[in-house]
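> Below is the sequence, then the predicted model.
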Amino acid sequence: MNQNPLREHTRVMGFGSYRPDIIVTNEDVCQWIDSSDEWIRQRTGIVTRHRAAEDVSVIDMAEGAARDALAAAGIDGSQLDAVILSTVTHPYPTPSGASLLAERLGATPAPAFDISAACAGYCYGVAQADSLVRSGTSEYVLVVGAEKLSDIIDNSERTISFLLGDGAGAVVIGPSDSPGIGPSIWGSDGSKWDAISMTGSSLQLRDHAPEGKAAGRIATANVEDDVAAESLWPTLRQDGQTVFRWAVWEMAKVAQQALDAAGVKPEELSAFVPHQANMRIIDELAKKLKIPDSVVIARDIADAGNTSAASIPLATHRLLQENPELSGGLSLQIGFGAGLVFGAQVIALP
């Protein structure tokens, strides 16, 4: 029986991003919750976050980031051998958002599938794309993290809604003559499954969606009135202290494992791109890992907020735009979030 010829190495060929036009300031947020710009900045480091217009979908944003990444990689959508979309905010349980994205990009009949791994979803996608290319199954794989979190939050909810933004980031991964993606360290801890979770049902009658929420949910049992619909509409919440402690203490260990697996020391890094969850978490991780001052640390959260699966590619794309000298250097990336799930790799920046 014949098998695919194996490839030894892979690399990230190009990054792309999509940032929605609507900017939500801390002053805007304080109209919905009893807070202040100073408190939000001190607790999270966030100044603004992007929100997508009602007529802009997750797939629209994913397409924008994907086309940007394809151009950076110098390939056409028809050359893609697989399309992976990481999102928790695609409005339909099925079919996958990736299949529609692949069609828009001219990638048909490439296999296309979604990943639901929240803020670690992009790193999960990189792990799978790396394996697909090295196994010989694919030559070029598109990985996109895209979220329209504004569809699944209640602006008056205090535990997480003020943190979140919309956006999309993408990469193209392909073969390489030298190591470009280190071993992936990934996993989950279901014992903390409810630390970040949705309340209410994700299945709604189209005509009973709360005002301002995206339509198109699949109907469930009879929804008698708008009050019932409001109570069922999914809202994201978190146990902030549990998530903070877990992220700081446990994710520092995961990040160190990714460095060790790649055979890389902190001082050999050019960049550190953790999930943009909270500025205090970012700073604590850098401190625990003893990241030197010579390493550029992504702090995209100040302007973009927490964009879940999109945060790492968005932040990396921005770093490369603002610091082109980082090209060719090594970057440690780590994602972590609801599940609780985590994933990390060292990559060579394109």
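That came through, no problem. Residues are numbered from 1 along each chain as shown.
> From now on I want contacts and neighbour counts done on CA atoms only, so please keep to that.
Fine.
> and for stretch 314-326, what are the contacting residues?
Stretch 314-326 is contacted from outside by 15-18, 167-170, 270-271, 273, 276, 298-300, 327, 349, using Cα atoms under 8 Å, 6 or more residues apart in numbering.
> just so I have it, where are all the strands in the protein?
For the chain, the strands defined by DSSP state E cover 9-18, 22-25, 48-51, 82-86, 112-115, 141-147, 167-176, 185-188, 196-199, 235-238, 271-274, 296-297, 330-337, 341-348.
> Second structure for comparison follows:
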Amino acid sequence: MTSERIYSRIAGTGSYLPEKVLTNDDLAKFVDTSDEWIASRTGIRERHVAAEGETTSDLSVHAATRAMEAAGVSAADLDLIIVGTTTPDIIFPSTACLLQARLGANGCGAFDVNAACSGFLYALSIGDKFIRSGDAKTVLVVGAETLTRMVDWSERTTAVLFGDGAGAVVLKADSETGILSTHLHADGAKKELLWNPVGVSAGFRDDQPNAGVRIQMAGSDVFKYAVKALDSVVEETLEANGLDRHDIDWLIPHQANLRIIEATAKRLDMSMDRVIVTVDKHGNTSSGSVPLALDEAVRSGRVQRGQLLLLEAFGGGFTWGSALLRY
């Protein structure tokens, strides 16, 4: 007698964006840039910025509540909470613990995952493994960031890119097909191409004593590496599932740069009509990017139950990953 196979299925999605919107024209008032310069290089037109005192856990609460409502679950139903973030409220306790308390989900496991822009996919993969192993039946997975707190507003190459936001999904154990596979990778040797060189143990780098908590990036190098890495993980994902690229109904990519998104779509021979794009309205929200795009696609009616979705992301570390799922 064989036991029934368990899958983790996305039962509900949710998202939240801060009220304040910063357009490219707004940025041009205090940074040497323009709407044309930003849009032509990144595809970004505007981004949301957290209000003073508004934290990553604040954004997470809104996104999580909406996902739970969509899934029809309560705080008492949650077995595990995982938050992907690189901008936690405080060093400890984790943002997931802060979120747990605010949701009233006392007693379940809760922890953060820091994989920069790949954080949500790393967290999703972990949640999937907990459900497949039978250790959890209902898992809340959140990707949330207040990246604008790490932006040097005088540095136009990074100031124009980032925004704040949060997205969430509720995973539930199911006998019906859900997440088919996840694939995670990293290359820590490339850390200085995209990083924040400040920490608790390392402190400030000796050669950059005044760096502060801000994002540093070698844009062209990151672009080249990202395109190659995402090509590779897309191929890996399709091969692992015995699928052809034309089997994919929707590509839901990390929203960092429209040119990277277009390059991945071209590799898949996909029309941009089958790609979810929110980078123009959200900017790069790091861990929040993929779940924000997924929630928008679901709530707009574009993504339908039964469709095959490919999620992918690339971020500092370097980290990158993918998830293939039947929604």
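Nice, thanks for sending it over. The model shown is predicted, which means the values in this text are computed figures rather than measured ones.
> Filter the contacts of stretch 314-326 of the first structure down to the buried ones.
Among those, the ones that count as buried by 16 or more other Cα atoms under 10 Å are 15-18, 167-170, 270-271, 273, 276, 298-300, 349.
> what's the distance between His246 of the second structure and Leu308 of the second structure?
10 Å (Cα to Cα, to the nearest Å).
> Oh, that last question was meant for Asn114 of the second structure, not what I typed.
In terms of Cα to Cα, Asn114 of the second structure sits 27 Å off from Leu308 of the second structure.
> Neighbour count for His246 and Leu308 of the second structure, which is higher?
Taking neighbours as other Cα atoms under 10 Å, His246 of the second structure and Leu308 compare with Leu308 leading, 19 against 9.
> The more buried one maps to what in the first structure?
Counting by TM-score structural alignment, Leu308 of the second structure corresponds to Leu330 in the first structure.
> Leaving out sequence neighbours, find the closest residue to its match.
Spatial nearest neighbour of Leu330 of the first structure, excluding adjacent residues (Cα to Cα, 6 or more residues apart in numbering): Ala348 at 4.5 Å.
> Please report how far the one you found lies from Leu269 of the first structure.
For Ala348 of the first structure, the distance to Leu269 of the first structure - Cα to Cα - is 10 Å.
> Next, show the common contact partners of the two.
329-331.
> got JSON lines for those, with distance to Tyr124 of the first structure too?
Listed next are those as JSON lines, based on distance: Cα to Cα, whole Å:
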{"residue": "Gly329", "distance to Tyr124 of the first structure": "22"}
{"residue": "Leu330", "distance to Tyr124 of the first structure": "19"}
{"residue": "Ser331", "distance to Tyr124 of the first structure": "16"}
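> List just the nearest of those residues to Val143 of the first structure.
Ser331 (17.3 Å; Cα to Cα).
> separation between the alignment partner in the first structure of Arg9 of the second structure and Ala73 of the first structure?
Aligned by TM-score structural alignment, Arg9 of the second structure pairs with Arg11 of the first structure. Counting by Cα to Cα, the separation of Arg11 of the first structure from Ala73 of the first structure is 11 Å.
> For the stretch 201-327 of the second structure, just list every one of the helices.
219-240, 258-267, 279-282, 289-299 (DSSP state H, counting those that start in this stretch).
> picking up where we left off before, spell out which residues sit in contact with the match of Leu308 of the second structure, please.
Residues in contact with Leu330 of the first structure (Cα under 8 Å, 6+ apart) are 268-271, 346-349.
> which one among those gets closest to Trp246 of the first structure?
Trp246 of the first structure has its nearest neighbour among these in Val346, at 21.3 Å by Cα to Cα.
> That closest one is in contact with Ala127, isn't it?
No - here Val346 of the first structure does not reach Ala127: they are 11.0 Å apart, not a contact under Cα atoms under 8 Å.
> Just want to know which of the two has more residues nearby.
Neighbour count, other Cα under 10 Å: between Val346 of the first structure and Ala127, Val346 has more, with 28 against 21.
> Please say which position in the second structure that one maps to.
Val346 of the first structure maps onto Leu324 in the second structure, by TM-score structural alignment.
> Against Ser125 of the second structure, how distant is that match?
With Cα to Cα as the criterion, Leu324 of the second structure and Ser125 of the second structure are 10 Å apart.
> What of Leu310 of the second structure?
Going from Leu310 of the second structure to Ser125 of the second structure by Cα to Cα gives 13 Å.
> Tell me which of the helices of the stretch 201-327 of the second structure lies nearest to Thr85 of the second structure.
helix 289-299 (11.0 Å).
> Which positions in that closest one come out as buried?
Within helix 289-299 of the second structure, the residues that qualify as buried are 289-298, counting by 16+ other Cα under 10 Å.
> same check, this time on stretch 281-291 of the first structure
281-283, 285-286, 289, 291.
> likewise stretch 123-136 of the second structure?
123-132, 136.
> Next: stretch 16-36 of the first structure.
Those would be 16-20, 23-26, 29-30, for stretch 16-36 of the first structure by 16+ other Cα under 10 Å.
> So for it, first residue to last residue, what's the gap.
33 Å.
> hmm, back to that, just send the contacts of Leu330 of the first structure back as CSV, with distance to Gly339 of the first structure too.
Below are the contacts of Leu330 of the first structure laid out as CSV (distance: Cα to Cα, whole Å):
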residue, distance to Gly339 of the first structure
Glu268, 31
Leu269, 29
Ser270, 30
Ala271, 27
Val346, 23
Ile347, 24
Ala348, 28
Leu349, 28
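> in the second structure, which of the residues you listed remain in contact?
With both residues aligned by TM-score structural alignment, their matches' Cα atoms under 8 Å, the contacts of these that the second structure also has are 268-271, 346-349.
> and the residue nearest to the spatial centre of the second structure, what is it in contact with?
Nearest to the mean C-alpha position of the second structure, by Cα atoms, centre = their mean, lies Ser287 at 2.9 Å. Residues near Ser287 of the second structure by Cα under 8 Å, 6+ apart: 84-86, 116-120, 143-145, 166.
> Throw the residues you listed into CSV and include distance to Ile38 of the second structure, thanks.
Output for the contacts of Ser287 of the second structure, formatted as CSV (distance: Cα to Cα, whole Å):
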residue, distance to Ile38 of the second structure
Gly84, 27
Thr85, 25
Thr86, 24
Ala116, 22
Cys117, 20
Ser118, 23
Gly119, 25
Phe120, 26
Gly143, 25
Ala144, 24
Glu145, 21
Ala166, 23
